[in-house]
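1. Model the following, please.
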Amino acid sequence: MRLAITILFTLITSPAFSQDLVTVASTFLNDNKYIEAKETIDEVFEKPDGDKSARAWYTKGRIYHEILKSDAPEFNKFKSNLKDFTGEVALCYNKTKALTDPGNNLFRLANNQLEILWTDGINKGYKDYQELKFESAIKYFEMSQAVKPQDTTAYLYAGLSAQNAQNYKQAIDYYLAMKSFTRLSKLVYNRLIICKQAMNAPLEERLDMIEEALFEYPDHLPYIAEEVRALIKLNKFVEAESRLNTVLKRSPNNFELRLRRADLFDRIFKEAFSNGLPERSEKYFEMASEDYEIYLNTYPQDFTANYNYAVMINEQANRVYDRVNLMSEDEYVISGKNTEEIGHNWTRKALPYMEMCRKIKPDDPGTIRALKVFYERLKMTDKLAELNGKG
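-> As a prediction, this is how the structure comes out:
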């Protein structure tokens, strides 16, 4: 009796018995009885040597794969985390390949299933992306990530989906995940910078991202422009000026950066005067004027550049008018008219740029208010009358 029990125990625990269970699981799979198939194949892997069989791994992969594809609600309990469950399927196929050689039929079958699994996630994700179902698209792209963790496609599209869903932190995580196995493209850095802006990240944090992009693409002018913009907003004028001067020496015809420098010099012109540094203020006024005029000579219809240049020139006029207003009656008799004329000359210089603004945007209220002041100062009564009722 003891001998019979020993023989039976040996049969139950032998590799042959596990292979019989694989056959049973395959039968259930072919009959579309996926619950029974899963229970049977899971039993195989509870045996000591169950994970040594390529056939067992492949069969488990096929069963889990069918459960993954099925929409039947009874399978949802297995797929509460779609990416993790997809990872299990991929693991089965990869284990099959590891236990066979490339010439083996199971190796080829497992490899084909991996490609099908990856492509299915990409195609379903892209379909939902096109239909603006961004949250659903993310889940499918994550499935493809689980199959090919080092393929950039699924990470890029997951990032784009998250960004369109306004989940900017999630999008940044997907984009940055690609750094582990590839150099980030300009497209990805563009998206990272946009995400940082959209989520109102601190300026220092945005600057860090821009400088990371510049480390990879040091001569990419849009990144340089973004860096300068961030530096100016952080009042890091010295760093911004140094950066612009260096780049414009190499690319003197980059008008976007020249306008950026004009704006910077304009700010320094105003700041220096406020800080009691009139000589520095005048120096930067001259440099800003030069950059504005070079830019406007090429882009005369740029409303913002015309407006800002006119306002900067008018700042000079205001400083003169302030001196006139502070004069005593005696001082005004002696030099008031001449000093006032200096202010008028600055206003005359600003006038054509502000008038150009009106041509570009005839009803802009800021432009109309400024022109009323200019015309009144210069006693241009006809033009002032034409503006009555506007602004």
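2. okay, CA-based contacts and neighbour counts for the rest of this
-> Noted.
3. OK, contacts around the closest residue in space to Ile224 that isn't next to it in sequence?
-> Excluding the flanking residues, the one nearest Ile224 by C-alpha to C-alpha, 6 or more residues apart in numbering is Leu214, at 7.3 Å. Shown in contact with Leu214 (C-alpha atoms under 8 Å, 6 or more residues apart in numbering): His220, Tyr223, Ile224.
4. where's Leu214 relative to Leu207, distance?
-> For Leu214, the distance to Leu207 equals 10 Å [C-alpha to C-alpha, to the nearest Å].
5. center of this structure, which residue is that?
-> In the chain, the residue lying closest to the centroid (C-alpha atoms, centre = their mean) is Arg191, at 2.1 Å.
6. so which strand or helix has that one?
-> Arg191 belongs to helix 186-198 when assigned by DSSP states H and E.
7. May I see the buried residues of the longest helix seen in the chain?
-> When the chain is parsed with DSSP state H, its longest helix is helix 105-130. For helix 105-130, the neighbour count (16 or more other C-alpha atoms under 10 Å) marks 106-108, 110-111, 113-114, 117-122, 124-129 as buried.
8. Stretch 91-100 too?
-> Leu91, Cys92, Tyr93, Asn94, Lys95, Thr96, Lys97, Leu99, Thr100.
9. from these, which ones fall inside helices?
-> Filtering the buried residues of stretch 91-100 for helices - DSSP H - leaves Leu91, Cys92, Tyr93, Asn94, Lys95, Thr96, Lys97.
10. List just the nearest of those to Arg369.
-> For these, the minimum distance to Arg369 (C-alpha to C-alpha) is 70.5 Å, reached by Leu91.
11. Show the contacting residues for that closest one.
-> By C-alpha under 8 Å, 6+ apart, the neighbours of Leu91 are Gly61.
12. Which secondary structure state is assigned to the residue nearest to Ile224?
-> Judged by DSSP: H, G, I helix; E, B strand; the rest coil, the three-state class of Leu214 is helix.
13. The structure of the following sequence is requested for comparison with the preceding one:
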Amino acid sequence: MKRTTILFVLLFAVSCAFAQKGKVTSALSYKESGKLDKAVEAIEETIDASNPKTESSVTWPRTWEVRGEIYQAVFQSKDENYKKLSADPLTVAYDSYMKALQLDDKDRFSKSVKIKLTLLIGDLTNQAVAAFNEETYEKAMKSFEQIMAIEQLPVYKADDPNAVDTVIIFNAGLAAYNAQKYDKAIEYYKEAAKYKYNGAKTYSLIANSYFQKKDTVGALQVLQDGLKEYSDNGILLVEVINVYLNANKIDAAMKYLDIAIAQDPKNASYFFAQGTLYDKLQKPEEAAASYLKAIEYKEDYFDAYYNLGALYYNKGVKQVDVANLVPSNQPEKYEVEKDKADVEFKKAIPYMEKAHEINPTDKFTLESLKTLYYRLKMLDKHAEIIEKMKSIQ
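-> Predicted coordinates for the structure are as follows:
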């Protein structure tokens, strides 16, 4: 009697197992016939943890493989009603395929799951691109991350263990940056940089991520690392120079600026930057020479003309201070010192006038010219400037 009972229990258990696996087949049939709502309902029944009869199907790799297929079909469906069956069908598909591989200890399903994962990469890529274009950057990042995880699977790398999808890694960084996930952006960009993807630009993007984190030290280190790989890259050089300028480390900025000029000796912007550095170092002669070089390579360089005019204007102001220190009982000496100031003011005028010619509405230039003309008793031009200033207010 006991043996009969045991046999009956075993037969019952086997029949339940077949019944649950039969539901997996039914779910797949619904999917193949386009009845995705019924397919989802059937496959979810097979993994219902509250149902003790589902034990065999829950631990069967094929259950999860079919579940992945069904949710991929939900993503691909053009029917809006079917699309509502899952908020994130590709993630469900991804998790299902991963579960299938995890349960497949006898390696019976890995080949078929690999095929499904290859197809899933295509869907995830499409979803990531669409999400990026729609500015839902976290969703795009998640999709790129899932692609990377798939491509790192042993079953996927078996054919080419050294394969690296640098495009996906870089795009994951780009999505992370736009999602303001700067630590992740740095991680992915650095991985792409290891394979020299996108050259020096990737180092610039890593630095920008550090800047967003207010980590100037990290940004500077990355830029310097980038220059070791791409020593002739002007963008990285300029960014390093700007870091030192913002930190008021003039000598360090000048060092990298000299390198930049050596690499691109006709770059007007570099000479202009050099002029501003010499200005800060209170070396007016060197600053003037740099501004003139900038103008030589860019004839309509407003900022260079303005700074050159301001340089002589400021020298004149300083000389006025010297004249004002002359005792009142030495009028002749006062006139000598004052005349020295006027010499500097006269030097400023042609550069300020050229700056005004390039940008007629700049108020700082107009104010400077008004003061210069009045100082040098050029009253007709002074009146002319006043009228111009009225017309642009």
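14. Could you get me the TM-score between them?
-> The TM-score (TM-score structural alignment, normalised by the length of the first structure) is 0.77; 358 aligned residues with a C-alpha RMSD of 3.5 Å.
15. picking up where we left off before, take the ones in helices among the buried residues of stretch 91-100 of the first structure and write them to JSON lines, including distance to Phe28 of the first structure.
-> Listed next are those as JSON lines, based on distance: C-alpha to C-alpha, whole Å:
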{"residue": "Leu91", "distance to Phe28 of the first structure": "21"}
{"residue": "Cys92", "distance to Phe28 of the first structure": "18"}
{"residue": "Tyr93", "distance to Phe28 of the first structure": "19"}
{"residue": "Asn94", "distance to Phe28 of the first structure": "23"}
{"residue": "Lys95", "distance to Phe28 of the first structure": "22"}
{"residue": "Thr96", "distance to Phe28 of the first structure": "20"}
{"residue": "Lys97", "distance to Phe28 of the first structure": "23"}
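16. which one among those residues gets closest to Arg377 of the first structure?
-> Closest to Arg377 of the first structure, out of all of these and judged by C-alpha to C-alpha, is Leu91, at 80.5 Å.
17. Comparing stretch 291-298 of the first structure with the second structure, how large is the average distance?
-> After superposition onto the second structure, stretch 291-298 of the first structure lies on average 1.1 Å away from the residues it aligns with, using mean C-alpha distance after the TM-score superposition for the first structure.
18. Contacts for that stretch, please.
-> With C-alpha under 8 Å, 6+ apart as the test, stretch 291-298 of the first structure has contacts from Phe255, Arg258, Leu259, Arg261, Ala262, Asp302, Ala305, Asn306, Tyr309.
19. what's the answer for stretch 278-285 of the first structure, then?
-> Phe265, Asp266, Ile268, Phe269, Lys270, Glu271, Ala272, Phe273.
20. What residue, apart from its backbone neighbours, is nearest the third one spatially?
-> So the one you mean is Ile268 of the first structure. For Ile268 of the first structure, ignoring the flanking residues on the chain, the nearest one in space by C-alpha to C-alpha, 6+ apart is Tyr284 at 6.5 Å.
21. do the fourth one as well
-> Of all residues not flanking Phe269 of the first structure in the chain, Ser281 sits nearest, at 4.3 Å (C-alpha to C-alpha, 6+ apart).
22. what does the last one give?
-> Once its chain neighbours are removed from consideration, Phe273 of the first structure has its nearest residue in Ser281; the separation is 5.4 Å (C-alpha to C-alpha, 6+ apart).
23. buried residues in the helix or strand hosting that neighbour?
-> Using DSSP H and E, Ser281 of the first structure sits in helix 278-298. Buried residues in helix 278-298 of the first structure, counted by 16+ other C-alpha under 10 Å: 280-282, 284-285, 288-289, 291-296.
24. mind putting these in a markdown table, distance to Lys249 of the first structure included?
-> Output for the buried residues of helix 278-298 of the first structure, formatted as a markdown table (distance: C-alpha to C-alpha, whole Å):
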| residue | distance to Lys249 of the first structure |
| --- | --- |
| Arg280 | 22 |
| Ser281 | 23 |
| Glu282 | 23 |
| Tyr284 | 18 |
| Phe285 | 20 |
| Ala288 | 16 |
| Ser289 | 18 |
| Asp291 | 13 |
| Tyr292 | 17 |
| Glu293 | 18 |
| Ile294 | 15 |
| Tyr295 | 16 |
| Leu296 | 19 |
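25. now the helices for the stretch 251-393 of the second structure?
-> In the stretch 251-393 of the second structure, the helices defined using DSSP state H, counting those that start in this stretch lie at 268-280, 284-297, 302-324, 331-358, 363-375, 379-391.
26. right, so the ones you listed: which one is the most enclosed?
-> For these, average neighbour numbers computed from mean count of other C-alpha atoms under 10 Å are highest in helix 268-280, which has a mean of 22.
27. matching residues in the first structure for that one?
-> Using TM-score structural alignment, helix 268-280 of the second structure lines up with residues 255-267 of the first structure.
28. Now the matching stretch on the second structure. Mean distance?
-> Mean for stretch 255-267 of the first structure is 1.9 Å (mean C-alpha distance after the TM-score superposition for the first structure).
29. can you give me the offset of that stretch from its chain's centre?
-> Centroid separation for stretch 255-267 of the first structure versus its chain: 25 Å, with C-alpha atoms, centre = their mean, to the nearest Å.
30. and if you look at stretch 8-21 of the first structure?
-> Average the C-alpha atoms of stretch 8-21 of the first structure, do the same for its chain, and the two points are 57 Å apart (C-alpha atoms, centre = their mean).
31. How far does it stretch from one end to the other?
-> For stretch 8-21 of the first structure, the end-to-end distance is 16 Å (C-alpha to C-alpha).
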